[in-house]
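A.B. asks: Have a look; sequence and predicted model below, questions after that.
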Amino acid sequence: MREITKKELEQLVQRRPELQVCSEALAQATQLLAEVYRRGGKLLCCGNGGSAADAAHIVGELMKSFCLPRPVTADEKSALLASSAKNGAMLAENLHRALPAVSLAGEISLSTAFANDAIPQLTFAQQVFGLGNAGDALLAISTSGNSENCVYAAETAKAKGMQVIALTGAKGSALSAIADVTVKAPETETYRIQECHLPLYHALCLALEAEFFAKDAE
């Protein structure tokens, strides 16, 4: 992990000292995802309610510039210019490099169809089964750590050869028993756990952006 990446994680503790207890697991999650992205993999995210909104939020930070510029590479610029004499320059100027991520909570048509035709608790698992590949990662967000649809998704991810990160509350859980890394917010009340989750995943996204898009990135 690059020094600039470590600094992003250290700054979280400076801002939110109560999250010091999460720092080691958060660093492990960052390292795991950095390796996934270096291999050309992607991240799938899932959660319910507020955690579904968090999953979408994470995807938004990873798929475009967050705090650092992410200009396209020279090769990408050449390909875009070659693709369209009219729009290639505009595309090359305005598109951002991405860290591929997908929220499984956003596929309403698929989720409702599968819930109606099969088993509702397996809607995330079905998407993991269809989209996930060996070398990808799943981030399952659950304040209890026991949400059935997230647990089924995590089990399916492991069967696909994926790695699993869980973002939960302080208590042990079914997800933490499955996950390669569990980041446990130091709270037990749902809304307080969610208040911790946002700075935790912001730090994760900032660290990943620094890892790949800081000016001295190799």
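C.D. replies: All right, it came through fine. Residues are numbered from 1 along each chain as shown.

A.B. asks: hey, let's count contacts and neighbours off CA atoms from now on
C.D. replies: Fine.

A.B. asks: quick one: the strands in the chain?
C.D. replies: Per DSSP state E, the chain carries strands over the ranges 43-47, 101-103, 137-141, 163-168, 181-184.

A.B. asks: so who does the nearest residue to A52 once chain neighbours are set aside touch?
C.D. replies: What sits nearest to A52 in space, not counting adjacent residues and going by Cα to Cα, 6 or more residues apart in numbering, is A105, at 5.7 Å. Contacts for A105 (Cα atoms under 8 Å, 6 or more residues apart in numbering) come out as 45-48, 52, 55-56, 124.

A.B. asks: okay, pairing it with this:
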Amino acid sequence: MTTKEQYYIDELVNRYPKLESIKYEIVRAYESIRDVYENGGKLLVAGNGGSASDSEHIVGELMKRFDMPRPVSDEFREKLIQVDGNRGKELADKLEGSLPAIALTTHEALTTAYSNDVDGKLTVAQQLSGYGKCGDAFIGISTSGNSENILHAVVTAKALGLKTIGLTGRTGGVLANMVDVSVIVPEVETYRIQELHLPIYHCWCRMLENYFWCKTC
């Protein structure tokens, strides 16, 4: 890790001492996501209930600025202005760099149709089969580690050649033994698990942004 990446991890653990025991797994998951982005891949994310909101939250932090400016490249800026001098200039000034990510919890027409026509527990797997490409990554969020829709999604992701990361709690459940990297927060109650998930993925987003956009750090 870079000095800055180490700083972010140390800061996370200082603020949330319970995470000290899983620091290595947090770093491994981050490095997996970073490497996927560095090689031109994308991130797919899904979770149940409150964790579905977490999946959307993660995508929101990656697709626009999180903590620092993300100017578009000079090449893209020039192309925008070439296409339309006025609108292109506004776009060049206001568009932000993105780390491509998709939450597989927001496509209501697709998921309700598939639930009705086929099988509700496979809606995430169905989307992975369409969006997922070898070299991408999938984060499955399940506080118990036993959510069937996430487990089916992991099987699909692995068959497609995606890196798989589980964000969970309690004992890690079935999910912990299926994914490439399992981050099991040391809590049992669902809401307490979710309270620790948020600072972990905020740390990942912050580190990713710093890695790809802070050229002087």
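C.D. replies: Structure received. Because the structure is a prediction, the values reported are computed rather than measured.

A.B. asks: now what about the TM-score between them?
C.D. replies: Here the superposed chains carry a TM-score of 0.97, computed using TM-score structural alignment, normalised by the length of structure 2; 217 aligned residues with a Cα RMSD of 1.0 Å.

A.B. asks: nearest to R15 of structure 1, of the strands of structure 1?
C.D. replies: strand 181-184 (17.7 Å; Cα to Cα).

A.B. asks: ok, and what's touching that closest one?
C.D. replies: 22, 25-26, 28-29, 164-171, 175-176.

A.B. asks: what about 6 Å?
C.D. replies: Strand 181-184 of structure 1 is contacted by residues 25, 165-170, 176 when judged by Cα atoms under 6 Å, 6 or more residues apart in numbering.

A.B. asks: any idea which of those residues is the one closest to L198 of structure 1?
C.D. replies: The nearest one, if we look at these relative to L198 of structure 1 and count by Cα to Cα, is L167, at 10.5 Å.

A.B. asks: From L200 of structure 1, how far out is that closest one?
C.D. replies: Per Cα to Cα, to the nearest Å, L167 of structure 1 is found 9 Å from L200 of structure 1.

A.B. asks: For these two, work out which one has more neighbours and name it.
C.D. replies: L167 (29 against 24; other Cα atoms under 10 Å).

A.B. asks: Could you point out the longest helix of structure 2?
C.D. replies: Assignment by DSSP state H gives helix 190-213 as the longest helix of structure 2.

A.B. asks: list the buried ones in that helix?
C.D. replies: Neighbour-count burial for helix 190-213 of structure 2 flags 190, 193-194, 196-197, 199-211 (criterion: 16 or more other Cα atoms under 10 Å).

A.B. asks: Please report the distance of A214 of structure 1 from L204 of structure 1.
C.D. replies: Taken as Cα to Cα, the span from A214 of structure 1 to L204 of structure 1 is 15 Å.

A.B. asks: residues contacting the residue nearest to G145 of structure 2 when sequence neighbours are not counted?
C.D. replies: Nearest residue to G145 of structure 2, sequence neighbours excluded (Cα to Cα, 6+ apart): G173, at 4.2 Å. With contact set as Cα under 6 Å, 6+ apart, G173 of structure 2 has these partners: 144-146.

A.B. asks: Any chance of a PyMOL selection covering the buried ones in those residues?
C.D. replies: Per 16+ other Cα under 10 Å, the buried members of the contacts of G173 of structure 2 correspond to this PyMOL selection:
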select buried, resi 144+145
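
A.B. asks: Burial check on A115 of structure 1, number of neighbours?
C.D. replies: Neighbours around A115 of structure 1, by other Cα under 10 Å: 14.

A.B. asks: Helices along structure 2, start to end?
C.D. replies: Using DSSP H, helices in structure 2 cover 3-15, 23-38, 49-62, 74-83, 85-94, 108-117, 123-131, 148-160, 190-213.
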